[in-house]
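**Q** following is a predicted model, sequence given first.
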Amino acid sequence: MAASRTIAATELVPLLMQYQLLTPLIRELLIDQAIESVNCSDEETEHALEQFYQAHQLTEALAQQAWLTQTGMTLAQLKVLAIRPLRIEKFKQQTWGGKLESLFLTRKLQLDQLIYSLIRTPDPEIAQELYFRIKAGEQSFAELACKYSQGPEAETNGVIGPVPVSQPHPGIADKLIHSQPGQLLPPTQLGDWYVILRLENRIPAQLDDPTRQKLLDELFDAWLSDQSSQPQPVPSQSPLLAAA
């Protein structure tokens, strides 16, 4: 076993930078600052603690005590750790919950989902031939995609999705957005490929719980990235470490 080493306080920041841990630490401290005024009820705390125990397979009292001993944490510190995700979610709701409807309306087109069929080939003549076969009804899109398409879509009869509008290549997404379901599009060159497209279905986005969570997470991540990029004093102590 290697000999133990005492790390001086002046070494800590350079070591964190060396191991690329300083930025993650600053982000976590910024989060602690942001949620400092966010409170949880006793019932919420106990529920969060119970969830933590279950997630870490610490359902027995002896296992819980062993975990505390191993990590060097007190029960109070563990409670702070356990409720931290809930406090973060409450912070998101308090900060941006009232802005979700307007944001959803501005982002709706990008949040819609598409199901489409695709054939890709590097040969423009093959692409043109396949297009005319499908258009004339000689062979199905699925049959030709399975046989000729040179991408993973060949394993799914050419069908891709449902996927968000933002996921496909911008050239593909633009054509699909302006298409009607069932409309066969002639071959288009995208880089080294010639693609044949057909929109199968467009699924309009709804402001349901998963979409709300997605928007909240995006707003939170953008806020955190912005805060992390701004020079500012780092809190001397995180609430997680301060709890006793």
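**A** Sure, I can see it.
**Q** going forward, measure contacts between C-alpha atoms and count neighbours the same way
**A** Will do.
**Q** show me where this protein has strands.
**A** 113-121, 159-164, 184-190, 193-203 (DSSP state E).
**Q** export the ones you listed as a markdown table, with columns for mean neighbour count and distance to D209.
**A** Output for the strands of the chain, formatted as a markdown table (neighbours: other C-alpha atoms under 10 Å; distance: least, C-alpha to C-alpha, whole Å):
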| stretch | mean neighbour count | distance to D209 |
| --- | --- | --- |
| strand 113-121 | 23 | 16 |
| strand 159-164 | 17 | 16 |
| strand 184-190 | 17 | 34 |
| strand 193-203 | 21 | 16 |
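**Q** dump these to JSON lines, plus distance to A61.
**A** Listed next are the strands of the chain as JSON lines, based on distance: least, C-alpha to C-alpha, whole Å:
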{"stretch": "strand 113-121", "distance to A61": "47"}
{"stretch": "strand 159-164", "distance to A61": "45"}
{"stretch": "strand 184-190", "distance to A61": "61"}
{"stretch": "strand 193-203", "distance to A61": "49"}
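**Q** I'd like to know which of the ones you listed is closest to Q54.
**A** Of all the strands of the chain, strand 159-164 sits nearest to Q54, with 33.5 Å by C-alpha to C-alpha.
**Q** give me the angle between the closest one and strand 113-121.
**A** 140 degrees (axes from the mean of the first three to the mean of the last three C-alpha atoms, to 10 degrees).
**Q** what's strand 159-164 packed up against?
**A** strand 113-121 (3 or more C-alpha pairs under 8 Å, 6 or more residues apart in numbering; DSSP states H and E).
**Q** return the distance of the strand it packs on from the chain's centre.
**A** 23 Å (C-alpha atoms, centre = their mean, to the nearest Å).
**Q** returning to what we had before: quick one: closest of the strands of the chain to V80.
**A** strand 159-164 (36.6 Å).
**Q** use this one as the comparison:
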Amino acid sequence: MLRVLNVSQEEILYHIRISCQIPSLLEGIATRKIIADAAKQADLKIEPEELQQAADNLRLANKLLKAEDTWAWLKKYHLSVDDFEELAYTNLLSNKLAMHLFADHIEPFFYEHELDYAGAVIYEVILDDEDLALEVFYALQECEISFQQIARQYIKEPALRRAGGYQGIRRHIDLKPEIAAAVFAANPPQILKPIMTPKGVHIILVEEIIQPQLDEQLRVKILGDLFAAWLKQQMAELEISAQIEDGNSSTEAI
């Protein structure tokens, strides 16, 4: 039989404090206030049908496909139906503010940073010994051994070894500068001369260079990045002061 443990609001606040979560909690509150104030200044409005769609999107994002799923989710997070609507409203307001501030900045930002969004399909093996790496590289050049063979021989991590060292599509900004410069100067398919980094000596097969396209997915990412940078700047200009009471009054500022 399950025992019931009653937890008071005071105990919840005390746990938040002693687990050092107050600063992140205050930042979250401040972010909501910044968004609300900026949306008010911009005179942004939320229409009922927009809010309904935002609520549907929230359910979908949390896999709340049935009414009982929604009720269980609300119970788990101690939320009311009004809280759920407020959460949907906040998400929608944040998205509308981001569009209001940066919709016209997406294309200029993309073309200014186009190289950052280029992608490369690469395979990689990292060795500890530079002489061995050069020996392997020249053997690959002479077709004495395949990249899959050296991956099976030198990669220790099982899943990566089975995949032949496949790294997926890596963007320019995902790679160390010395590796990115060589990868995106390659003429695929090409095996790069070994590159030394603090991780070891990298032998990289560049299979394909993918030129960036400003599709909807990338638009959403750029919009999110611009909005996040704006919020970070707003936070940097803000001092957060909160009155926290635990029997004694104290003021915390971050």
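**A** Good, I have the coordinates. On a predicted model such as this, the values are computed, not experimentally measured, just so you know.
**Q** so what number do they get for TM-score?
**A** TM-score of the superposed chains, computed with TM-score structural alignment, normalised by the length of the first structure, equals 0.77; 224 aligned residues with a C-alpha RMSD of 3.3 Å.
**Q** ok so, going back, quick one: closest of the strands of the first structure to A63 of the first structure.
**A** Nearest to A63 of the first structure among the strands of the first structure is strand 159-164; the distance by C-alpha to C-alpha comes to 43.3 Å.
**Q** matching residues in the second structure for that closest one?
**A** The aligned range for strand 159-164 of the first structure in the second structure is 166-171, by TM-score structural alignment.
**Q** mean per-residue distance, the matching stretch versus the first structure.
**A** Here stretch 166-171 of the second structure, set against the first structure after superposition, deviates by a mean of 1.5 Å using mean C-alpha distance after the TM-score superposition for the first structure.
**Q** report the contact partners of I134 of the first structure.
**A** Counting by C-alpha atoms under 8 Å, 6 or more residues apart in numbering, I134 of the first structure makes contact with S140, F141.
**Q** I'd like the distance between it and I196 of the first structure.
**A** 10 Å (C-alpha to C-alpha, to the nearest Å).
**Q** ok, P164 of the first structure next?
**A** Distance from P164 of the first structure to I196 of the first structure, by C-alpha to C-alpha: 19 Å.
**Q** could you do A242 of the first structure as well?
**A** For A242 of the first structure relative to I196 of the first structure (C-alpha to C-alpha), the value is 60 Å.
**Q** repeat that for Q139 of the first structure.
**A** 14 Å.
**Q** neighbours around W230 of the second structure, how many?
**A** Other residues near W230 of the second structure come to 15 when the count uses other C-alpha atoms under 10 Å.
**Q** quick one: map it onto the first structure.
**A** Using TM-score structural alignment, the partner of W230 of the second structure in the first structure is W223.
**Q** and the strands of the first structure: which comes nearest A82 of the first structure?
**A** That would be strand 159-164 among the strands of the first structure, by C-alpha to C-alpha, at 33.2 Å.
**Q** ok and the closest one relative to strand 193-203, angle-wise?
**A** Angle, strand 159-164 of the first structure to strand 193-203, by the same axes, to 10 degrees: 60 degrees.
**Q** contact partners of strand 159-164 of the first structure?
**A** Under C-alpha under 8 Å, 6+ apart, the answer for strand 159-164 of the first structure is Q110, L111, D112, Q113, L114, I115, Y116, S117, L118, A142, E153, I203.
**Q** surely the third one meets V165?
**A** To tie it back to what came earlier, the one meant is D112 of the first structure. Yes: using C-alpha atoms under 8 Å, D112 of the first structure is in contact with V165, at 5.9 Å.
**Q** more neighbours: these two, which one.
**A** Comparing D112 of the first structure with V165 by neighbour count (other C-alpha under 10 Å), the higher total belongs to V165, at 23 against 18.
**Q** residues touching that one, list them.
**A** L109, Q110, L111, D112, Q113, L114, A173, I177.
**Q** what lines up with the third one in the second structure?
**A** The alignment partner of L111 of the first structure in the second structure, by TM-score structural alignment, is Y117.
**Q** start to end distance for stretch 54-62 of the first structure?
**A** Stretch 54-62 of the first structure: ends 14 Å apart by C-alpha to C-alpha.
**Q** touching that stretch from outside, list them.
**A** By C-alpha under 8 Å, 6+ apart, stretch 54-62 of the first structure touches Y53, Q64.
**Q** run a quick neighbour tally on Q54 of the first structure.
**A** 12.
**Q** what does K214 of the first structure align to in the second structure?
**A** Looks like K214 of the first structure aligns to K221 there (TM-score structural alignment).
**Q** check contacts around its match.
**A** Neighbours of K221 of the second structure in contact, by C-alpha under 8 Å, 6+ apart: none.
**Q** separation between it and L92 of the second structure?
**A** K221 of the second structure sits 16 Å away from L92 of the second structure, going by C-alpha to C-alpha.
**Q** again with I122 of the second structure
**A** For I122 of the second structure, the distance to L92 of the second structure - C-alpha to C-alpha - is 38 Å.
**Q** try Q211 of the second structure
**A** 32 Å.
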